[in-house]
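After the sequence you'll find the predicted model.
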Amino acid sequence: MYSQLWCRTGLLGLLWLISAGFMSAQTPARTELTVTAMHPAADSPLRLGANFSLRIHYDSPAAFRLRIQGERQGTTIPGITHASPRYGPGAGEAIAWLAFDHLAQLDRILLVAEDAATGHVLTSLALPLTLTWSADAPPGAPAPVWVQELNQHAQLAITREMQAPADGGDDFWVNLFLQAVFLTVPGYIILQIALPWWTRDRWRKAAWAPLIVTVPMFLFVVFASTAGGSNLAPIWLLLVCPPACFYLVFLALFFWLKQKRA
């Protein structure tokens, strides 16, 4: 009796350990951002056009890009920001900087790590800092070595990214395919306007058919981009515009052949 009890208890414990290990393996690691230095120091006045730079240690399971923005009382203040290369996966150092060419006062800096492939936000870091850019601010101290080094590394990484498609034949065809897919969006809009005007009778009704799907999708994209603030909403158009565009192309071709035979 006791042996059976111990056996069942051990089996349940083993199953619990296996399930716990499985769940922990399925839980993805979190992207971590840590600011290790800043230039100039917090609360320092900055001249117009001067950069406020952050030295960042990261540890991320996925490749990402950094975005920095300044805020005042919860409102984003548009400014001049750095172009971010791809960072990660893994651990390393990154730089992010922000500047203004007009009078600006900030009470918070927001760092956002966005997935390099999808643009989804992986993590964010808010820094409560008081920063002011003005024309009469005194000259700042020279930038430390880490600012120059990390800026150079970032620029080299961006240059390599820009040159990479030209070096690989496969990338050329991938880019060509993607450009063709993107062109189906304006192509569909042009065909959707032109075909109902050009065709007649049942052909015209067939030309109106894609609107059953595309109109709700366009309305959704407009709402998500404006009210929802989503920068990725237009991607949904790539799901409906390519098939709708090809449908109208074939419809126009068949109508033209019919007119030619008549």
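Received, thanks.

going forward, measure contacts and count neighbours with C-alpha atoms only.
Fine.

Need the residue closest to the centroid of this protein.
Gly119 (2.3 Å; CA atoms, centre = their mean).

and Arg108, how many residues sit next to it?
Arg108: 20 surrounding residues under other CA atoms under 10 Å.

got it, and the one 4 residues further on?
Using other CA under 10 Å, Val112 has 19 other residues around it.

Buried residues, the helix or strand where Val215 lies. List them.
Secondary structure assignment for Val215, by DSSP states H and E: helix 211-226. By neighbour count with 16 or more other CA atoms under 10 Å, helix 211-226 contains the buried residues 214, 217-218, 221-222, 224.

can you pull out the helices in the stretch 151-262 of the chain?
Here the stretch 151-262 of the chain has its helices, by DSSP state H, counting those that start in this stretch, at 169-198, 201-208, 211-226, 237-261.

next one: the helix holding Val215 to chain centre, how far?
Distance of helix 211-226 from the chain centroid (CA atoms, centre = their mean, to the nearest Å) equals 20 Å.

Next one for the comparison:
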Amino acid sequence: MCHEASTRRRSFALLRWILSLVLLAWLHEPALGAVQLHVIETDPPSPSSLGHWEEFHVHLGYETDQAIHIYVEAFHGHSRVSSFTSASPLYPAGRGEADVWVAHDKPAQVDRIVARADARNTRQAQIDIPVQLTWTGIRQTPPRQPAAWIERLRAENASRLNAELEAHRNRPEPWWENVLFFLMMWAGPVYVIMQIRLLRRYRDGWRYAALVPVIPMVGVLIYTVYAFQAGSNIFPLVLILTSPFALVYLLGLMTVHRVALRTSST
């Protein structure tokens, strides 16, 4: 029981941290600066054939005058290939190294890797890396041993992520963040109650208008259940981020409906 309570507290703290980062990205404009990326090496080298969940790592060097996150995407031709990718810690200003990776659990082909550096959710630099990669979808036995630089940078990234989370936990919390966090956490339940209420009260075109958020929110709910069953610690994140928009829509519809009723009665 103590272990489960500790896990829930850590998951809640992680979720709060992610939501705070999203709020800061919405409320603050980024300071633009000079950012450069370059490829040092890859593991395995290209061309390569990779197995089920096998990772293709790119060893990057960076130069930046501001803190950045570094992300990676995979492409085949002009189409983005849905991939599992590395999380990014916050890399400090200066020169350094980064490890980014992509992986697949099903057969896939990739001919281009795009690495980008973001500051406050705005792209600052991008580098295209031509590759010839094929994922077979078959588990490789025995698993290939990663290069030594991967283990080194993986440990550094984990240390950065933990330090970033710990610094966020220990910082003074502004009042507006607590208010917004509270409102976002309760937007989901309030939306559900209002959705049911309006569907019962409204008729004809007003009922159709009230149905607009239902389809996307059902999709979000299905995804949330799937993420929960998959064991994700942040499974309600998408639901929390989308519920306020659905709630604002219904509040706006309710306001328009009341104005229309008053106008028709005069």
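Yes, it's here. Keep in mind the model is a prediction, meaning the values are calculated, not measured.

related to what we said a few turns ago, distance of the residue nearest to the centre of the first structure from Val174 of the first structure?
Separation of Gly119 of the first structure from Val174 of the first structure (CA to CA, to the nearest Å): 19 Å.

Which residues are in contact with His153 of the first structure?
Neighbouring residues of His153 of the first structure by CA atoms under 8 Å, 6 or more residues apart in numbering: there are none.

Translate it into the numbering of the second structure.
In the second structure, the residue paired with His153 of the first structure is Glu156, using TM-score structural alignment.

Need the max-distance pair from the buried residues of helix 211-226 of the first structure.
Largest separation among those by CA to CA: Thr214 and Ala224, giving 15.1 Å.

any idea which element the alignment partner in the first structure of Lys106 of the second structure lies in?
Counting by TM-score structural alignment, Lys106 of the second structure corresponds to His102 in the first structure. For His102 of the first structure, there is no enclosing helix or strand under DSSP H and E.

isn't His102 of the first structure right next to Ser134, touching?
Yes - contact criterion CA atoms under 8 Å: His102 of the first structure and Ser134 qualify, at 7.0 Å.

Those two: who's more crowded?
Higher neighbour count among His102 of the first structure and Ser134: Ser134, with 18 against 13, using other CA under 10 Å.

before we move on, the earlier item: any shared contact partners between His102 and Ser134 of the first structure?
Leu48.

Which parts of the second structure are helices?
Using DSSP state H, the helices of the second structure run over 2-27, 148-170, 175-201, 204-210, 214-229, 237-265.

counterpart of stretch 80-87 of the second structure in the first structure, which residues?
Using TM-score structural alignment, stretch 80-87 of the second structure lines up with residues 76-83 of the first structure.

buried ones in that stretch?
Within stretch 76-83 of the first structure, the residues scored as buried using 16+ other CA under 10 Å are 80-82.

and the angle from the helix holding Val215 of the first structure to helix 169-198?
Orientation note: helix 211-226 of the first structure sits at an angle of 120 degrees relative to helix 169-198 (axes from the mean of the first three to the mean of the last three CA atoms, to 10 degrees).

Which other helices and strands does helix 211-226 of the first structure contact?
Under the contact definition 3 or more CA pairs under 8 Å, 6 or more residues apart in numbering; DSSP states H and E, helix 211-226 of the first structure sits against helix 237-261.

Swap in 6 Å and give it another go.
Of the remaining helices and strands, none touches helix 211-226 of the first structure by 3 or more CA pairs under 6 Å, 6 or more residues apart in numbering; DSSP states H and E.

quick one: that helix to helix 237-261, angle?
Angle of helix 211-226 of the first structure versus helix 237-261, following the same axes, to 10 degrees, is 150 degrees.
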